[in-house]
Structure formats: C-alpha cells, structure tokens
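S.K.: Okay, sequence plus prediction incoming.
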Amino acid sequence: MWHCKRPSHEIWGRTGVLKTVQPWGVFQTLCITYASEVCPVAMRGYLTTYVNFCWGLGQEIGIGVIMSMLKREDEWAYRIPYALQWMWPVPLIIGVYFAPESPWWLVRRGRLEEAKESLARLTSPELNSDFDADETVAMMVHTTALEQKTTSGATYWDCFKGTDLRRTEIVCMVWAIQNLSGNSFSNYSTYFLTQAGLDSTKAYGFALGQYGINMVGVFGAWFLMSLGFGRRSLYLYGLCALCVMLFILGFLGLVPKEHRREGSLATGSIMLGWALAYQLTVGTVCYSLVSEISTRRLQIKTVALGRMLYIVVGIVCSVLTPYMLNPGAWNWSNFAGFFWGGICFLCIIYTYFRVPEPSGRSFAELDLLFEQGVSARKFKDTEVDVFAEKVDDRVLENWEHTMGQSRVEKALVF
C-alpha cells in the first residue's frame, strides 16, 4: 500500500481550496433552476443566491478539515478528508425525496392538477390568504404558451436560435465572468501570506476566514437587494470594485524587495477584501441572473451550457494562474493583478451593454422584453403588458391536444 509522506497541505495545494469533481456541476445547474421555479418573484433572488451560501459552507468545512490534518504525514492525511464526504448523501437523498415537484415542470407537461397540488405544498394559506392556485397555474400556462410561440423547440440547438441566442449568450458570459474577474487569482491569498512568513496553520486560518467571508457576503447581498439594488447594478458595480482592487494588487508588486513581508501581508489582506466584495456582488448575484434570464422551456439546458463555459474558463484560469505566480515559471507575482484587472475591465464593458435587469419581473414579462429586443440598459424601465400579447392558433392547438380544450380555455381566461 502506498503511504503518504507529505503533509496534507501540500497534497491539497496552497490555495486551500478543496477541489471537487466537476460532475457536481449537475447539482449546480439543477438547484438554481429548481429554486427559481418553486418560489414567488419577490423571493426568487434570495433563494437562488442562497446556493452560493451553501457552496461557501462546504468550502469552510473543507478548509477546517484540511487544517486539522496539517500535522499528519501518514496516508490518513488525505483519506480522512475524502471519507468525510460520505456523510452528505443520506440527508441529501431524504431532502430530495420529500421536496415537491416544480409546478412549472408539471404545467409544461399538462399536469395542471398536480401543479396545483405542488403549489399548495409550497405555500402557507394561513400566512397568504390572497393566494389563488388556479390563478397562478393560469399564469404559468399563459407564460408557457407565449414561450411556445417564440421558441420552436426545446433542444440544445434551440438555445442558439432567435431571441434565445441572446439569452444563452448572457447566461454563459455571466457565469464565465465569475472566473474572468480574477477569482482564480484571489484564491492564492494563502500563497502570499506564506511568502510573508506565516506558517501553514496561520495561512490556512486566513483561508478559513476568507470562506467565512463568502457566507457573510451572501447575507450582505440579500441586504443590498432588500434596499432596492437590482441584480444588474450589483453585478456591474461589483465588477468595478473588483477591477480597482486588482490594479491595487498589481501596484503592490512595485514594493521593494526589502519590504517583501509587508507587501505580501498587504496583498493577502486585500485579497480578503476582494473576496468580500466578490461575494457581495458577482459571486452571489450570478446565481440569480442565470436562473432568471433563460426561458422556462430551455432553462435547464441554457444553465447547463453556461456552467460548461464556466468550467472551461475555470480550467484555463487554473492552469494560467500558477504559471503567473510561480517563481520558477513566469514569476509575475503581484503584477498578475494587472492582467486580471484588464480582463475584469473588459467584463465591465460587456456587463454594461449586455446584461439586463430581471428583478421584479415575471418570467412572462422577461420573455416579452427579450422578444421585443429591448436594450439591456432599458429593461428596468420598459413597461410590458403580458396579457395584451395574443397566443396564435397553432400554439393553442398544441395545448388543446396536450391538455384538453376545456382546460386550456379555463387556464387562459381570467
């Protein structure tokens, strides 16, 4: 049997990030699409962004486990962290088993009675006496019919047709920007802290605080959204703040060598500040944007495409960043901040011209805004009348064939 002779922190890498196998991306795509479909418009931004808190919690647990293994030099330094991951499947399976089915998914398959039952499980009548399940299902039917009018099918190829091409592009870019805004560079805070003379335990203590900041950032983003800040505004202004800090990190590379310790401490500290700004804005709001911008019919496919691009960009960034920082390779050190700052500036330009404001909009309203080709900068103020939009005979015939004529008429008439 192979015996590990190296400390666990060398096994896991200097960033302190416990990398998970990418098939977990399946859950990343499913959870935000499910969250966006089972909650009302007012709660959509909170529940979808809560996903990021869960990621932060998992990373926090991972760092804590690694810290506890730092002193071990036997094979259990890596076996224990792997084995502890088996504690999650049982509670996850139980939660998934009892979770109600998405009412949107049921409506798209003509199972209206089951959709109403699912809505009943998702609401509390004693707290919301004005809720009408029939009216909500009718809105879902109308929205789905409108999407059938503008979307020819529900395949991956349809994600690149008509107005859905624009929506797919935005979802892909919004997720890719998470990596392009300098996220991979910020993960090396422990590297700069060890360069400043801190031992591994203290450096990982900073990493533990960094992922704690990630969770706090989600609640901070909720607070900002409750004050009326839109998704687009938080995403755009967050990128501006990140860009400034990346350039500051670059200028810290000009610190003389005799003050290397102070420069490395300053770099590590600013990276913690960068992490807070990132989680307050880009890192958290991204989950809400990608779940809201795509159509209901193509949502899971659009989000999956976006996640694929995120992974590809993440791989490229993860390969480039060690070369930038490694003294035996390119040895850019802090000057890598200039590179990522420049990329982040390009992301700001893209966000300003292409990313719209979806907050407060129903899915039907978003469909019409995209169909009408409204500029991203005018999404927030443009008024649309969902029920003024007629559904053509072909769409109605399809729905009548699926659901029955009387049920279609009942659903579409208020």
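M.R.: Here it is on my side, so go on. Predicted model only: the values in this text are computed from it and were never measured.

S.K.: From here on, just use CA atoms for contacts and neighbour counts.
M.R.: OK.

S.K.: For the residue with the shortest distance to the centre of the chain, which non-adjacent residue is closest in space?
M.R.: Note on the chain: the residue nearest the mean C-alpha position is residue 287, at 3.0 Å, using CA atoms, centre = their mean. For residue 287, the nearest residue in space outside its immediate sequence neighbours is residue 49; the separation is 5.4 Å by CA to CA, 6 or more residues apart in numbering.

S.K.: wait, the one you found sits on residue 219?
M.R.: No - in this structure, residue 49 is not within contact of residue 219 by CA atoms under 8 Å, at 9.4 Å.

S.K.: Compare the two and say which is more crowded by neighbours.
M.R.: residue 49 (25 against 18; other CA atoms under 10 Å).

S.K.: what does stretch 32-39 rub up against?
M.R.: Counting by CA atoms under 8 Å, 6 or more residues apart in numbering, stretch 32-39 makes contact with 44, 47-48, 51, 102-104, 119, 122, 287-288, 291-292, 299-300, 303, all of which sit outside it.

S.K.: for residue 23, what are its contacts?
M.R.: Residues in contact with residue 23 (CA under 8 Å, 6+ apart): none are found.

S.K.: how far away is it from residue 215?
M.R.: 23 Å (CA to CA, to the nearest Å).

S.K.: does residue 356 count as helix, strand or coil?
M.R.: When states are read from DSSP: H, G, I helix; E, B strand; the rest coil, the local structure at residue 356 comes out as coil.

S.K.: I'd like the distance between the closest residue in space to it that isn't next to it in sequence and residue 178.
M.R.: Counting by CA to CA, 6+ apart, residue 356 lies nearest to residue 376, which is 4.1 Å off, once chain neighbours are set aside. Counting by CA to CA, the gap between residue 376 and residue 178 amounts to 20 Å.

S.K.: same check, this time on residue 344
M.R.: Distance of residue 344 to residue 178, given as CA to CA: 10 Å.

S.K.: Those two: which is more packed in?
M.R.: It is residue 344, of residue 344 and residue 178, that has more neighbours when counted by other CA under 10 Å, with 26 against 22.

S.K.: Make sure that one is actually in contact with residue 181.
M.R.: Yes - using CA under 8 Å, residue 344 and residue 181 qualify as a contacting pair, with a distance of 4.6 Å.

S.K.: Identify each buried residue in stretch 370-386, please.
M.R.: By neighbour count, with 16 or more other CA atoms under 10 Å as the criterion, the buried positions of stretch 370-386 are 370, 376, 377, 379, 380, 386.

S.K.: ok, which pair from those is furthest apart?
M.R.: Spanning the widest gap among the buried residues of stretch 370-386 are 377 and 386, at 20.4 Å by CA to CA.

S.K.: okay, pairing it with this:
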Amino acid sequence: MLWTLIVRGFENGASGAVISVPAFRRRFGVDMGSGVYFISTSWQSAINGAPNAAGIVGASIAGWLSDRFGYRPVILSAAVINIASIGIEFGSTSLGMFLAGKMVNLLAIGALLNLCTAYVADVSPLAIRASVIGFCNLSQCIGPFIAAIMINFTSKWDSDMAWQSVIAAQWGFAGVALIGQFFMPEAPSHLVRKGRMEAAQASLERLYSDQADAKAHLYRIQLTLEEAELSNSGSYLDCFRGTNLRRTLVGIMVFLSEPMSGLGFVGSYGALVYQMLDISDEKSFQIAIGAQVLSMSGATIAFLLSDWWGRRPMYIFGCCSLCVLMMCMGIAGSLTSTAAVTAAVAFYTMFNFFYNVGVGSTVYALAGELPTTVLRSKSLAISISTSNAFNTMWSFVAPLMFNEDAGNLKAKIGFVFGGIMFIFAVLAWFYVPETRRRTYEELDELFMNKVPARQFRTYKTIAEQRAAEAFAIREKVKATMQA
C-alpha cells in the first residue's frame, strides 16, 4: 500500500516539474521572443488545478465502492486506470490532451490515496500505528525526489523525450503497484462487517507472525465495529452526526492545513519559482533535488518521532514553524539585494523539511486514527476531498499571485501562507487531540465523553482501567503460582 502511494507523489512531482522543462515549454508554450517560451498562467492553473477536482471525485467514489465490494477490487481497478492514463499524458499532442490524461490519472490516484491510507490505519498494530501511517507521507516524498533527479538530467535534452521520459517512468511505479496489489489480503474490517469472520481471521494471520496476535486484533475490530454500528449506518451523512461531527471536522481541519500551508504552491511550481527568482534553469533543477532530499529527511524524522513525541505537539510545532518560515520568506522577497534573493530561495526550500516534520506525516496519522472504524474510508474521503478542493483553488489562484504577468508577488507570497498558518496553529492548540497509544475503542470513549482536546493525553478511560485491572489480576495469579 505504501509503494502504491509513491505513484501519487511521482505524478505530482513530475507533472508539476515538466512545466519548467524547456522542451515542454517549447512544445506547448507561447514564444515570448528571443526563443523564450512560456506556458500561460491560465494553462498553468488548469494543469495543476483541474486534476485535483478529479481527485475529489475519485476519493469519494472509492469510499462508497469499498463499502460494497471491498478495498481490494476497487484498488486494483484504480491501479489499472492509473496505468492507462499515463499513456494519455505520454502521447499528448496538446495541452488539452495532457490535461485530460492528468484528470483521469488523478481520478485513480484520489481513490488510491483514500483507500491505501485507510487500509494502513486498519491493519497497523497499535505500537507502531503512527509510524506506519506517517510512512504514507514519506512514500509521497520519494516520488517527487526521483522525479526531480530525472528532470535534472532530461531537461537538457532537446527532444520531447526530455519530458516524456519522466511521464513514462510512472509506468514503472504503477506497474509494480498493480502487481503487488494482487497479493494483498482484503481489509479485515471490511470482511468483519460482511460477516466473513473466517476470511478476516485468515487475512490477519497473513499479517501477523503469531496467530494469537491476529485473534486479538480481530477481537478489537469486532468490538470497535459493534460499538460504532450502534449509532452509525456507515453513510457519508453519519460523518456529521453526533460525536462523529467533531471527529470529521478535526480530520478536515488537519488535512486542510496541507494546501493552506502552501504545499501545492511549493510542490507544483518549485523549479519555476526558482527560475522567476533569477536562478538558472540548470541550478533550479538541482535545488529542486535538494528540496526533495529535505522532504524525505523531514518525513523520516517524523516517522521516527511520531510514536514517541505524539501527534498533537508535532502538528502544533509544524504549524508554528511554517508560519515563521513563510513570513521570513515574504520579508526576504520584499528586498531586492542578492542576499535577500538567496535568503528567499533558502526559506522556500526549507519549507519541504519543516512541513514534513510537523504537518505532512502527522496529518495522515490523525486523519487515519480519528474516525470510527465503520466510517474511516468515508471520513478520509471527505478530508482528502476538502484538501483537494482547496489545492484546486490554490492551483488556479497561486499563479495569478506570483507570476510576472499577473500579481508578480514572487517570494512575497510567503506573507499569505505565513498568516494562514498562524491561524492553524491557534486552531490546533484548541481542537487537535492527542491520539498517541490510544486504541480505537478508547478514542470512541474519549469522543463520546466529549473530553477536551488538551486532556486526551492524560484522561483515564474505562478501557485503560479494565486493562490495568486485568494486568493486576494476572500478575497476582502468576505470583501465587510461583509461591
């Protein structure tokens, strides 16, 4: 599932970067004179914005279909569509055809992002749940890193293969993902909901080395589903009823911090922005590679820290860091000296590290843990769709803000995202709960009792008390037997 998510990162990195490849601009752009070609602001917006809308549709449909047919057939279907759509992008003869290929691709990728994340949250053991879910973000950093390396070399070519080779490379990731999905067991929670207990047990036994652990996990799924289904029918409307409303709104909020932090702007227009800051084409692609190294470094650190430090402090740290960083970028962008431009490039590049340390990985852990088991795929679909909707908005708006033929803000756009992240830091303090080392049963109890977000870490649940009592009895019996 994590490998499958590399496809999403590679598509985002590749499609955003090819706009800055000279051969692509020469093939589809407008001659601005002196042999300089430019993809118009409107087409930049469309290419980076419209496919996000398709991602919303894909995530929503996948949440509905997975309840009826299971995760496995829906993911396999999405993987096939993903492979076919790459062919449309590769063979594009116009920007309209390239856009159509991207939209079909993002339709499939939206489904994959939703279901792969939900699957990982479903099967992960409690002790490493945040780390494994956080790896969903690291997987999406690997794709852009490889795309940046490829484009650094191919951008020097004069033929269309300068950009087509990067698009074609997606077939390698997508093909391996498709093959791997044939060997994945069905999500055990889906099988339990359908009453197929033996199949669910067999599915879990493939994931555990000890059958006792598999049985314990199956029991937890049964218990959680029984409690959740007492008040939920499993529809999208149920995500906004009762205590689920709070869970859904927090999930939407944390996922919304992705586009509102400037992620779409940084991810889609990286090399292009460097070029606008008077960095040479060759140097801009090299800096883009360094930016992706920072992304992977940040995601790796988050992967190691998330189960130790906790989701809430990491998320708040990420929001505060991005607020300061983007404000500094805006200040540097307000000056015209060479040193100021260098500082703006540095702040813009460092975004990749601080985003992935504090926000990127934690968002997936929180959004995967907060919903009830019966509503997880639907709640994730809502959160991802909201994020994609705002990504779509920024994809259309950002070029109008920073491009020289429009708002010409350039690095001063940092003021916009810095101010927004200050708001998210305040919201995080009041509304983002700590889900670290909490079972889904405990989280259900915490939300049912309307425990304030700041008290989630210290609140003693009934499930904890029962576990402590059971442990004390076991130790007492053990001591008696030894005596």
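M.R.: Alright, I've got the coordinates. Predicted model, so just to flag it, every value in this text is computed and none were measured.

S.K.: Which position in the second structure pairs with the residue nearest to residue 356 of the first structure?
M.R.: The alignment partner of residue 376 of the first structure in the second structure, by TM-score structural alignment, is residue 453.

S.K.: likewise residue 304 of the first structure?
M.R.: Aligned by TM-score structural alignment, residue 304 of the first structure pairs with residue 381 of the second structure.

S.K.: So that match: helix, strand or coil?
M.R.: With three-state DSSP as the basis, the three-state label of residue 381 of the second structure is helix.

S.K.: quick one: it from residue 130 of the second structure, how far?
M.R.: Computed with CA to CA, the distance linking residue 381 of the second structure and residue 130 of the second structure is 19 Å.

S.K.: In the first structure, what residue corresponds to residue 354 of the second structure?
M.R.: Structural correspondence for residue 354 of the second structure with respect to the first structure (TM-score structural alignment): residue 277.

S.K.: Please tell me how far the counterpart of residue 179 of the first structure in the second structure sits from residue 363 of the second structure.
M.R.: Under the alignment defined by TM-score structural alignment, residue 179 of the first structure corresponds to residue 259 in the second structure. Computed as CA to CA, the residue 259 of the second structure to residue 363 of the second structure distance reads 12 Å.

S.K.: For these two, indicate the residue with more neighbours.
M.R.: Neighbours were counted for residue 259 of the second structure and for residue 363 using other CA under 10 Å; residue 363 has more, 26 against 22.

S.K.: What are the neighbouring residues in contact with the more buried one?
M.R.: 254, 255, 315.

S.K.: 6 Å instead, please
M.R.: Under the criterion of CA atoms under 6 Å, 6 or more residues apart in numbering, the contact list for residue 363 of the second structure reads 254, 255.

S.K.: Same question for it, what's its three-state structure.
M.R.: Here residue 363 of the second structure takes the helix state, with states given by three-state DSSP.

S.K.: What does it correspond to in the first structure?
M.R.: For residue 363 of the second structure, the aligned position in the first structure is occupied by residue 286, per TM-score structural alignment.

S.K.: do residue 181 of the second structure as well
M.R.: Aligned by TM-score structural alignment, residue 181 of the second structure pairs with residue 96 of the first structure.

S.K.: still on that earlier bit, quickly find the element holding the match of residue 179 of the first structure.
M.R.: Applying DSSP states H and E as the criterion places residue 259 of the second structure in helix 243-260.

S.K.: Check which helices and strands that helix sits against.
M.R.: If you count contacts as 3 or more CA pairs under 6 Å, 6 or more residues apart in numbering; DSSP states H and E, helix 243-260 of the second structure packs onto helix 361-369, helix 376-402.

S.K.: The helix or strand harbouring residue 78 of the second structure versus helix 376-402: what angle between them?
M.R.: Counting by DSSP H and E, the element that carries residue 78 of the second structure is helix 71-90. Helix 71-90 of the second structure runs at 20 degrees relative to helix 376-402, counting by axes from the mean of the first three to the mean of the last three CA atoms, to 10 degrees.

S.K.: The first structure: matching residues for helix 71-90 of the second structure?
M.R.: Residues of the first structure matching helix 71-90 of the second structure are absent, with TM-score structural alignment as the criterion.

S.K.: for that helix, packing partners?
M.R.: Contacts of helix 71-90 of the second structure with other secondary structure elements, assessed using 3+ CA pairs under 6 Å, 6+ apart, are made with helix 95-123.

S.K.: buried sites along the helix it packs on?
M.R.: Here helix 95-123 of the second structure shows 95, 98-123 as buried, counting by 16+ other CA under 10 Å.

S.K.: just checking, what residue in the second structure corresponds to residue 62 of the first structure?
M.R.: Taking TM-score structural alignment, residue 62 of the first structure has residue 147 as its aligned residue in the second structure.

S.K.: residue contacts, its match?
M.R.: The contact partners of residue 147 of the second structure, taken as CA under 6 Å, 6+ apart, are residue 14.

S.K.: burial of residue 172 of the second structure, as a residue count?
M.R.: Here the number of neighbours of residue 172 of the second structure (other CA under 10 Å) works out to 11.

S.K.: how about the helices in the stretch 151-300 of the second structure?
M.R.: Using DSSP state H, counting those that start in this stretch, the helices of the stretch 151-300 of the second structure run over residues 161-168, 170-181, 188-193, 197-205, 211-229, 243-260, 263-276, 281-309.

S.K.: so which of these gets nearest residue 5 of the second structure?
M.R.: helix 170-181 (8.7 Å).

S.K.: who touches the closest one?
M.R.: Contact with helix 170-181 of the second structure is made by 4, 7, 79, as judged by CA under 6 Å, 6+ apart.

S.K.: Many thanks, I have nothing further to ask.
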